[in-house]
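**Student:** got a predicted structure plus its sequence, pasted below:
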Amino acid sequence: MDALNAVSASGTTTLGGTGEWRPDATSALPLHAQISDYFIGKIRSGAWPPGMRLAPQRELCRQLGVNRSTLVTALGQLTAMGLIEGKRGGGTRVVTPSAERDGSGAIRESTGFGGQVRAGNWNDYVEEGIHYPNLPTIQAINRLEYARGLIRLGTGEPAPELLPGQVMQEILAGLSREPLLPLSYEEPLGSLELRTALSNKLSAAGIHTSPASILITSGALQGLQLIAMGLLPRGAAVLLEKPSYLYSIHAFQSAGVKFNGLPMDERGLMTDSVAQEAYRTKASMLYTIPTFHNPTGILMDEERRNALMATTGALGLPILEDGAYQELWLDTPPPPPLKALDHEGRVLHLGTLSKAASPGLRIGWIVGPEAVVARLADIKMQSDYGASSLSQLAAARWLSGGYHEAHANVLRQKLRMRREAVLEILQAHFSELATWNIPAGGFYIWLSLRQPLPLRKLFKAALQSGLLLNTGDLYDRGDNRHLRLSYAYASITELETGLSILAGIIRNLQRHP
């Protein structure tokens, strides 16, 4: 298990894990010597620069599969060599090379770029970058999702068996037989063939737009980043549902944007509070996921959508609509997206192929006024000079060939079966522990514990039992009683096993909080 970014008991990030490497028990070289050699290689190669903090000893022992005395012997050798040092309350860190120390052994400060005084190592730059790091738990989840043996109970993507692998392989094979593949850059807005196919697709959902009003992005997340950087001044306020997926990432916070949460009920965002909060905060924009909200799974009904459009229209307040789950309805088709109700150009609409077709293609889009998407396209060109030309071509053929609609129908059937299975499992194991919603689409069930719990402790206890959770405090910092459960990734067997184990962990924490 790669715990390079593990979560420590204090909730902070610890660095310097061992990845997939373990000492060889069959080697003639003692285990402690293998470990010290490995650590020396990491330090001297620069992979572990001065100032980097090593993972706690208990975590290193687990990663390496050795007892504590073996590890302590190895660390003692590195300490004697002057490569690491331990400080009370500060953990063990890689030390600055001896050339940077004065005669007393203390680290000598040096003047870095811009006249700033720094210790002369990359750790200073890591701490001072203007882009906020992910939340420690999000960093852990991002890495642990690729660890073997964990049951992923909250993952927000379709399981590999739900993806159209065979059809996509046929599309790619067909492209390989064409006389000329697009190996050059695409135009700033993205492939015209793909934007045309998207224009036709969006029309079926009631969004009538031309290719000139569509910008292709490297996934919907990049769309959020471009909007945060390109359309909002530092210090701007954004209204959004609370809880919200947007709280779990730092695209807007890194751009100096402030969030102001609005309450929800079973019908979606409560519009009564929008005007008051917009005036109070001088809000620049409202962000919403009206269709199968992440993380709650709530579907905003048609009456509430019309009320939201009327209220924001009177305020002149722009809307950023995240439509990632729009087509993943399981019972009946949802109301039209907000963009379909927009006759003033106030709504920017985000979409993606990641939730239904392929996360790996990294294809998303922004729909909006031509001047806005042109501005965002300019920023995107400065960032990455466009999404992959090959991915855009494959996505265009996927959409224009009619494959997307056929796959979406099959995917909805499979997700419906998974949802029903999870609801039965919850009834069997959680009826006394929690309540939950029955989502009409998307991936998520919002589990509400009857008693509050320390969610960081629950996350760690679940991880020790082989479960990876998405806890509610990722989407609302003050939450202490919710979990986002996904029926899209783990198999039914894994969900049965994992939820049964989780129920036992919750009961134990309630008895011994």
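**Tutor:** Good, I have the coordinates. Just so it is clear, the structure is predicted and the values come from calculations on it, not from any experiment. Numbers count the residues shown, from 1 in each chain.

**Student:** contacts, neighbours, all on C-alpha from now
**Tutor:** Fine.

**Student:** how much space separates the residue in the chain sticking out farthest from the centre from residue 149?
**Tutor:** Most distant from the centre of the chain: residue 103, at 47.1 Å, with distances by C-alpha atoms, centre = their mean. Computed as C-alpha to C-alpha, to the nearest Å, the residue 103 to residue 149 distance reads 50 Å.

**Student:** how about residue 184?
**Tutor:** 41 Å.

**Student:** for comparison:
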Amino acid sequence: MSWQPNRQSATTLQQQIIQWITAQVERGDWVAGTKLPTQRQLALQFDVNRSTVQQALEELKAIGLLEARVGSGIYVTHNSWHTLIQQTQPNWQTYIETSLHKPNYHTIQLINDYEQRDEMIRLGTGELAPSLLPIKEIEASLQELSFQPKALGYSSPQGNEQLRIAICNYVKKRGIDAEPQHVCIVSGALQALQLIAVGLLEQGSIVFQESTSYLNSIHPFQSVGMQMMSVQRDKQLAQTLTQRKRQAVFYAIPTLHNPTGDVWTAQEKRTLYEACQAARIPIIEDDVYHELLFEAPVPPIKAMDSSGQVLYIGSVSKTLSPGLRIGWLIGPTTVIERLADIKMQTDYGSSAISQEIVLHWLQSGKYDQHLSDLRQQLQQRADFVEQILQEKFQEVASWQTPKGGFYIWLKFHQPIVDKEFFMRLIQRQVLINPGYIYNPQDHHHIRLSYAYASYEELWEGLEILYECAVKSMDFY
């Protein structure tokens, strides 16, 4: 062992010693368990002060390559090879932990995982069952479409112009007056929220919402530094909004709220609009469920908007196919141009083929016919589930008859809905969406979906849910 550090090098003596010892382990000259020479011997060999050797060894012990054994000396650790791999690769865990986007709640990560398993009975899933998707009709549409070469290339920043025209005509039924320049095609409603978060708001902005909210289960605003603030839609709302000290928006799902299923009255919509107007706060109106209302819908907030205050979000993900990834955002031209520019920087436009399919369905009348059939099937499923609830659950829970959409907001009489309850159901192969993912303080509710599981699965899953609920309540 004749190596000595180079005193002419720009690298410090200590760092050179660290590199040399590391190389001995990498080459296998010093295998796991090898005892190193004493500090005095190494200092003599390297012709350096003993303190320099000591500092180098301390650093190697800190990273886990070496270990000190009391009364014996310093040794190469048995996990030295793993330590070396960590030293030669980027520390990905540090990158992950310090990244901008927040991780999902562990419960939601588990939901996303278990939803892919065929053996699970999915009682919380927010999508249509495969049997409710118009698969054959969509396949037939592909035969009916005639694609122009340009249509299969990148679309304009705001999306397929013909589709934007068709959407303008479609939303007129909702009382919304819009021109193509007011529309941006997005890859689902979630992308619309992400674009708003990064394209319109400064860090620290306030996002007002109801205390139980879909936004609490995702992080498009939180991950870019926004403050989420829950408010009550009461007489003090206008005062609360006016007293804010930061830039702000109000996020609302007035029709078939996710997860509660609430439907606002026309007066409730008017009250919120006027309160936000007085405080000069924009409204994000998420209206992706309105087409699934069992009765005639009340016009949206956007229909009363005369000043471009409301950003309106629609989508076919809840009605036609989530896999098409087509939604739309309607707002003032300057806002739409800004968000379309950001969208082009991130994905260069939504799927051209998906846009053509949605255009065909809107123009041909297929979409309206499909919605009529779909509402009938969802009504039948809702009636089926509510009958089971009336027969078995009245002693343990309460609920409101669903007005449409996918969900029943089931409230247990006791606060049994915790992580343990969630996991116990998974063990019985039943997957739920617990209320605490929408409101961290909520341990009474689950979002019960009648839209995905088959009738047989709904019956079996609700039997298991009832058994677990009764067992949990026995502890109270």
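**Tutor:** Okay, I see it. What you see is a predicted model, and the numbers here were worked out from it, not measured in a lab.

**Student:** what's the TM between chain one and chain two?
**Tutor:** Comparison of the two superposed chains (TM-score structural alignment, normalised by the length of the second structure) gives a TM-score of 0.81, and 406 aligned residues with a C-alpha RMSD of 2.4 Å.

**Student:** now do the SS call for the residue farthest from the centre of the first structure.
**Tutor:** coil (DSSP: H, G, I helix; E, B strand; the rest coil).

**Student:** relative to residue 80 of the first structure, how far out is it?
**Tutor:** Distance from residue 103 of the first structure to residue 80 of the first structure, by C-alpha to C-alpha: 17 Å.

**Student:** need the strands for the stretch 201-350 of the first structure, in chain order.
**Tutor:** Applying DSSP state E, counting those that start in this stretch to the stretch 201-350 of the first structure gives strands spanning 214-217, 237-241, 258-262, 264-265, 268-269, 285-288, 319-322, 347-352.

**Student:** give me the buried positions along the last one.
**Tutor:** It refers to strand 347-352 of the first structure. Buried residues in strand 347-352 of the first structure, counted by 16 or more other C-alpha atoms under 10 Å: 347-352.

**Student:** average distance between it and the second structure?
**Tutor:** With mean C-alpha distance after the TM-score superposition for the first structure, strand 347-352 of the first structure departs from the second structure by a mean of 0.4 Å once superposed.

**Student:** run through who's touching that strand.
**Tutor:** 219-220, 223, 318-324, 338-339, 363-369 (C-alpha atoms under 8 Å, 6 or more residues apart in numbering).

**Student:** so where in the second structure does whatever helix or strand comes next after it end up aligned?
**Tutor:** Next helix or strand after strand 347-352 of the first structure toward the C-terminus (DSSP states H and E): strand 364-367. Per TM-score structural alignment, the counterpart of strand 364-367 of the first structure in the second structure is residues 327-330.

**Student:** residues in contact with the matching stretch?
**Tutor:** Contacts for stretch 327-330 of the second structure (C-alpha under 8 Å, 6+ apart): 178, 182-189, 192, 311-317, 336.

**Student:** what is the nearest of the buried residues of strand 347-352 of the first structure to residue 13 of the first structure?
**Tutor:** Distance ranking of the buried residues of strand 347-352 of the first structure against residue 13 of the first structure, using C-alpha to C-alpha, places residue 352 first at 30.7 Å.

**Student:** aligned to the closest one, what sits in the second structure?
**Tutor:** Aligned partner of residue 352 of the first structure by TM-score structural alignment: residue 315.

**Student:** roughly how far does that match sit from residue 56 of the second structure?
**Tutor:** For residue 315 of the second structure relative to residue 56 of the second structure (C-alpha to C-alpha), the value is 61 Å.

**Student:** same check, this time on residue 220 of the second structure
**Tutor:** Following C-alpha to C-alpha, the distance that separates residue 220 of the second structure from residue 56 of the second structure is 45 Å.

**Student:** those two: which has the busier surroundings?
**Tutor:** residue 220 (22 against 19; other C-alpha atoms under 10 Å).

**Student:** quick check, residue 258 of the second structure in contact with residue 214.
**Tutor:** Yes. Counting by C-alpha atoms under 8 Å, residue 214 is a contact partner of residue 258 of the second structure at 5.8 Å.

**Student:** name the residue in those two with the higher neighbour count.
**Tutor:** residue 258 (24 against 20).

**Student:** for the more buried one, give its distance to residue 405 of the second structure.
**Tutor:** With C-alpha to C-alpha as the criterion, residue 258 of the second structure and residue 405 of the second structure are 9 Å apart.

**Student:** same thing with residue 83 of the second structure?
**Tutor:** 53 Å.

**Student:** same question, residue 54 of the second structure
**Tutor:** Residue 54 of the second structure is 69 Å from residue 405 of the second structure, by C-alpha to C-alpha.

**Student:** those two: which is more packed in?
**Tutor:** residue 405 (30 against 17).
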